[in-house]
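In: with the input below, show me the fold.
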Amino acid sequence: MAFAAPVAEQRFVLDQVVGLPELAATEMFAAASEDVVDAVLEGAGQFAEGEWAPLAKVGDTIGAQWTVDGVVMPAGYPEAYRAYVEGGWGTIGAPEAWGGQGLPFALQTAVLETLGGANTGFALCPTLTVGAIEALQHHGSPEQQALYLPHLATGEWTGTMNLTEPQAGSDVGALRTMATPRGDGRWSIKGTKIYISFGDHDMAPNIVHLVLARTPDAPPGTRGISLFLVPKYRLDADGKPGTFNDVRVVSIEHKMGLHASPTCVLSFGDHDDCLGELIGPEHGGLRAMFTMMNNARLNVGLQGVQIAEGATQGAVAYALDRVQSARAGSPDKAPIRIVDHPDVRRMLLRMKAQTQAARALVYYAAGQVDRATLGDAAAKGRLELVTPLAKAHATDLGNEVASIGIQVHGGMGYIEETGAARFFRDARITPIYEGTNGIQAADLVGRKLGLENGAVFAALIADIRADAKAAGLVELVEACDAAGRRLATADADDKLAASYPFLTMLSVATCGWLMEREAAAATGDDDFATMKRASARFYLEQIVPEALGLVAAANASAEALYAVPAEMFAA
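Out: Next up is the predicted model:
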């Protein structure tokens, strides 16, 4: 299944939703000139189409393999990763001080979308490295930054995030990994972490693990957590990888999808020889890790976009090629391409609209990252509010679009050779990791609605209300406002019971606002502008009204959920 980078769409969204020309007008992002942006988007597309996309099938069918010496990636992956490093694709948004290009995060988001659209599992590796850079940039010591950031910025070394443990799951406060001071400024690390994406591989000379652990006599729960830098190989006097640091990959998971991304069980300090360095203050680990996690949550939302784009491209290509049955009601009984049957048209247009909506939402959040970096306090608040929307709704849409893609293919979609099933298998993890979508909804109603005493939520509602023209969108934003104000003062059970439908409503309202903005800007008569207006029309006329159907659920109490005892669910 061929992949084509959606360069025209990316450029349009960067201009019309992110406002990239405004960012380029600032001193910090002056390098993001029109010709540079064009060159980056087109170059990333050519690279991804030529180097990464051809490896997607072997990555899925063969996958990463565990050996006693560590994880071995499928044939071609180490070479393709070296080409990524040598091409400078990891440096796009990395700080200039450490060898990066310092371009906007939104442009880096577009590059990551292209890489992940070509090969979703493979793109997890640089995605995690971006998060490690962010954490060290904000919380690392000058010495740590000088030693590690130049290598992470280029992608020469890769980074990971180590939170989850077998007994803890999403309850980070229950972790048991221990860090014991050695008296020389370093710490002995001992424990086990699970679900570590790209926790081991053979594509880079070093892997930089960021590990949450407890120190002796630390207070219980999340207050007692610290963050440590634990490289796979300790650095020698010249700053190069040297002695093995007693970090072993015990196994890799046998997963439903993302087979090219090794999901590792890592054991630290089996031989009491694993050394780490504290990042930031002791017991300040959760704050530092959330810097990385918030970045990761946006990039997981971006995976929803990547998968939706790939699934849509595959479904469109199949529908344009597959000939079956005559058009209903037509006097001509000759079979036609399935793209001309009404229900297939409905599915394809829904895929296009939902993919574009997810992209608009995630890119919009990325643009708020850049504005917050420039010191815009309102953008910082807006980013906090829309991050759970971008993570949860975009991944929900990735699953929906991938499922429809199989349906467009009919029975052939259920056959692995077409590649349609891979998108669905890859998509299913995205609503789960980096905080399940239920956790995102709980964060939205539990914390984000109350930001600045509700002013951040009110500002988003005001912006959508001021611009909304479609009748359904006007009705939806009013319903979101009413439900949000009710949830702000509801008790905990009622908040959480209504949180997911409310998140979906607010996400659709935000997407509808952005899609309406895109349609207004698509003024030409060319194919791109015509398709853009058609997608936006479908979204506003058919998807926005669906979200209004969630009003009852977003206003329901938790009473119905607890009408029966827990044991009765097994009846």
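In: use CA for all of it now, contacts and neighbours both
Out: Noted.
In: following element in sequence after the helix or strand residue 509 falls within, please.
Out: Per DSSP states H and E: residue 509 is located in helix 492-521. Scanning forward in sequence from helix 492-521 by DSSP H and E, the next helix or strand is helix 527-538.
In: how about stretch 52-65, which residues are buried there?
Out: Using 16 or more other CA atoms under 10 Å as the test for burial, stretch 52-65 gives 52-60, 63-65.
In: actually stretch 485-493, sorry about that
Out: Applying a neighbour-count criterion of 16+ other CA under 10 Å, one finds 487-488 buried in stretch 485-493.
In: need the longest helix for this protein.
Out: Criterion DSSP state H: the longest helix present in the chain is helix 285-321.
In: hmm, who's touching stretch 508-525?
Out: Under the criterion CA atoms under 8 Å, 6 or more residues apart in numbering, residues 13, 16-17, 356-358, 360-361, 464, 467-468, 473, 476-477, 480, 529-530, 532-533, 536, 539-540, 543-544, 547 lie in contact with stretch 508-525.
In: those strands in the stretch 251-400 of the chain, which residues are they?
Out: 263-268, 275-279 (DSSP state E, counting those that start in this stretch).
In: remind me what the last one packs against, helices and strands.
Out: Okay, so that is strand 275-279. Using 3 or more CA pairs under 8 Å, 6 or more residues apart in numbering; DSSP states H and E, the elements in contact with strand 275-279 are strand 187-197, strand 225-231.
In: out of those strands, which comes closest to residue 453?
Out: Closest approach to residue 453 among those is made by strand 225-231 (28.6 Å; CA to CA).
In: please give the structure of this sequence too, so both can be compared:
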Amino acid sequence: MGNYNAPIRDVQFVLHEVFDAPAVWSASPVFADKLDREVADAILVEAGKIASQILAPLNRSGDEEGAKWVAGDVYTPKGFKEAYATYIEGGWVGLSGNTDYGGLGMPKMLSVHFEEMLYGSNSSFALYSVLSSGACLAIDAHASEDIKRLFLPPMYEGRWAGTMCLTEPQAGSDLAQIRTRAEPLEDGTYSITGSKIFITGGDHDLTENIIHLVLARIPGSPSGSSGLSLFLVPKRLVTERSVVAGANRVSCGSIEHKMGIKASATCVINFDGAEGYLLGDVNKGLTAMFTMMNYERLSIGIQGLGCADASYQSAVAYSRERHQGRTRKADPAGHTAAAPIIEHPDVRRMLLTMKALTEGGRAFACYLGSQLDIMKHGTSDAQRKAESYVALLTPVAKAFFTDNGLECTILGQQVFGGHGYIREWGQEQLVRDVRISQIYEGTNGIQSLDLLSRKVIADKAAALRSFCSELDDQAEHLNYRAELRSALTRFEELSNWLQDRALIEPNVVGSSSVEYLHFFGYVIYAWLWAKMSTVATLNIESDESFYAGKIATAEFYFRRLICRINALEASIYAGSDSLFGITSDQF
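Out: Take a look at the predicted model:
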């Protein structure tokens, strides 16, 4: 048990059939000449091989050995360096990177599926790569041309890695409290001094250099987050030809001992007058850093999705082989045989819940990836709309994927019964590994506040209305149109009520935001399952077993899962008074 198989056929269904990506690419001046279904499928197959054959076999051993800190140096578990060397030979770090600097330039709606495979096979390994890809995105968007040409090619090659350095002991979600200093020098560089904690991949032995993106404060800058600037700080200094030179004043003080993702080095990084380069404008560091943070938030959401799918795969395999309980059929001697547990209703409930939430999430990730592609390559009007949708939907993807990820991995563990609690079956590791995804890159509570307070109320629901209107228009041509439109109507009424209520009950936003995000997530999945059901119905004769499975899962979603919005709705309409009926000293 515990073997990971890349879900190629399911990805092809979403990518090619539900969203018709080949038609989108053929109409794009960016992708038309280099990408079609055949090329995309070849990429997916190779990605699947990397995930299932190279990374998955290291998942358990990496967890057991963990990353190690020895006298200031960090070492990854046995086999990671060799796997990473194979990984970068295929150019995977730069899969969606800018082709001007050595990236492969593939669309995001393709690369999200690759990331799912990475996380599903080995979350710890995946983090080293996705942090580098995110750092490249920020450098490409905000650095000078000289900096891009110096740092991006070796990062896309995988010779150099990247990190994001925000958190300090006193500054977690409240980045306004950052104290790291950046002193300007005569040559245009900066001297960076301070300590950062919880830095994923902050130090390791996979690459010859590590490029840190660091939020710091230039003396004299305004207080608060408006006075932060972003700096590129290499672990080792480099020459004008992207060659590693002497050591910079950057060191790893320690690594954390964690509940999960133990092969991923989570570091304390110290900057002691280290040489750094300004990225973007002075005092605009948080804006520049959000280019990377938003990428990572979607990516961490996909971590929840990948772990859920890995758990589902193992649970299905186990439930087919494990025989417990009696069937109603008797043998010729009158004895009843033990049945595979997949025949029992409660096990089916758990497996179908996992399947519906995971496949709904996969479709959502693909859609959000398409919006990121439009935001980057579309016409100006299309870009503006896509940008508003990405802002609206990113917190939903991050929080809903990861909350569902924990639910699904726990369900998978439950299918195994006592064996799910035992290390060698793999399920307990998935529970531990996915748990962090609800916490880092902005806790899910913060994602919910961001959605309701900033993306809905502060925006006067403009993007939300536009998005929901599109879903309502599509519903006319989809299966489950009545159920989808009912959920949409209730969600829009709830959104209007919250906007009005927030004017007279300030705490209603904070007390309702988590439930609100979940309500929205279930509505989005209802739209996607209606789409998937419709496509499957139209194609069922070509592959009856595959498409019938999609149709049956959609039916389960609309009969057993969408009704969760009833409880969420009731909780929100109850308001915030009950949260403050107890004083702080009564807890």
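In: tm score of chain vs chain?
Out: Overlay of the two chains. TM-score (TM-score structural alignment, normalised by the length of the first structure): 0.97; 566 aligned residues with a CA RMSD of 1.5 Å.
In: and the helix or strand residue 9 of the second structure falls within, how far from the first structure on average?
Out: Using DSSP H and E, residue 9 of the second structure maps to helix 8-12. Once the two models are superposed, helix 8-12 of the second structure sits on average 0.9 Å from its counterpart in the first structure (mean CA distance after the TM-score superposition for the first structure).
In: quick check: buried residues in the helix or strand following that helix?
Out: On the C-terminal side of helix 8-12 of the second structure, the nearest following helix or strand under DSSP H and E is helix 21-26. Buried positions in helix 21-26 of the second structure, judged by neighbour count with 16+ other CA under 10 Å: 21-22, 25-26.
In: looking at these, which is nearest residue 190 of the second structure?
Out: Once CA to CA is applied, the member of those that ends up nearest residue 190 of the second structure is residue 25, at 42.7 Å.
In: my guess is the closest one contacts residue 36, does it?
Out: Yes - counting by CA atoms under 8 Å, residue 36 is a contact partner of residue 25 of the second structure at 6.8 Å.
In: report the buried residues of the helix holding residue 509 of the first structure.
Out: Those would be 494-519, for helix 492-521 of the first structure by 16+ other CA under 10 Å.
In: so how far is it from its chain's centroid?
Out: When C-alpha coordinates are averaged (CA atoms, centre = their mean, to the nearest Å), helix 492-521 of the first structure and its chain have centres 18 Å apart.
In: do the same with stretch 31-42 of the second structure
Out: 24 Å.
In: tell me how far the ends of it are from each other?
Out: Using CA to CA, to the nearest Å, one end of stretch 31-42 of the second structure lies 16 Å from the other.
In: over to stretch 90-99 of the first structure?
Out: So stretch 90-99 of the first structure: terminal residues 10 Å apart, CA to CA.
In: what span of the second structure is it aligned with?
Out: Aligning stretch 90-99 of the first structure against the second structure (TM-score structural alignment) gives residues 93-102.
In: over to stretch 458-466 of the first structure?
Out: Under TM-score structural alignment, the match for stretch 458-466 of the first structure is residues 465-473.
In: how about the match of stretch 90-99 of the first structure, which residues are buried there?
Out: 93-98, 101-102.
In: among those, which one sits closest to residue 311 of the second structure?
Out: For these, the nearest to residue 311 of the second structure is residue 93 (25.5 Å; CA to CA).
In: just to check, that closest one is in contact with residue 154?
Out: No - checked against CA under 8 Å, the pair residue 93 of the second structure and residue 154 is beyond contact range at 10.3 Å.
In: rewinding a little: quick check: the farthest pair among the buried residues of stretch 52-65 of the first structure?
Out: 53 and 65 (19.9 Å).
In: separation between the residue nearest the centre of the first structure and residue 19 of the first structure?
Out: In the first structure, the residue lying closest to the centroid (CA atoms, centre = their mean) is residue 300, at 1.5 Å. Look at residue 300 of the first structure and residue 19 of the first structure: by CA to CA, they are 22 Å apart.
In: one more: residue 80 of the first structure?
Out: 33 Å.
In: and the two? which has more neighbours close in?
Out: Counted by other CA atoms under 10 Å, residue 80 of the first structure and residue 19 do not tie: residue 80 has more neighbours, with 19 against 15.
In: kind regards, and thank you for your time.
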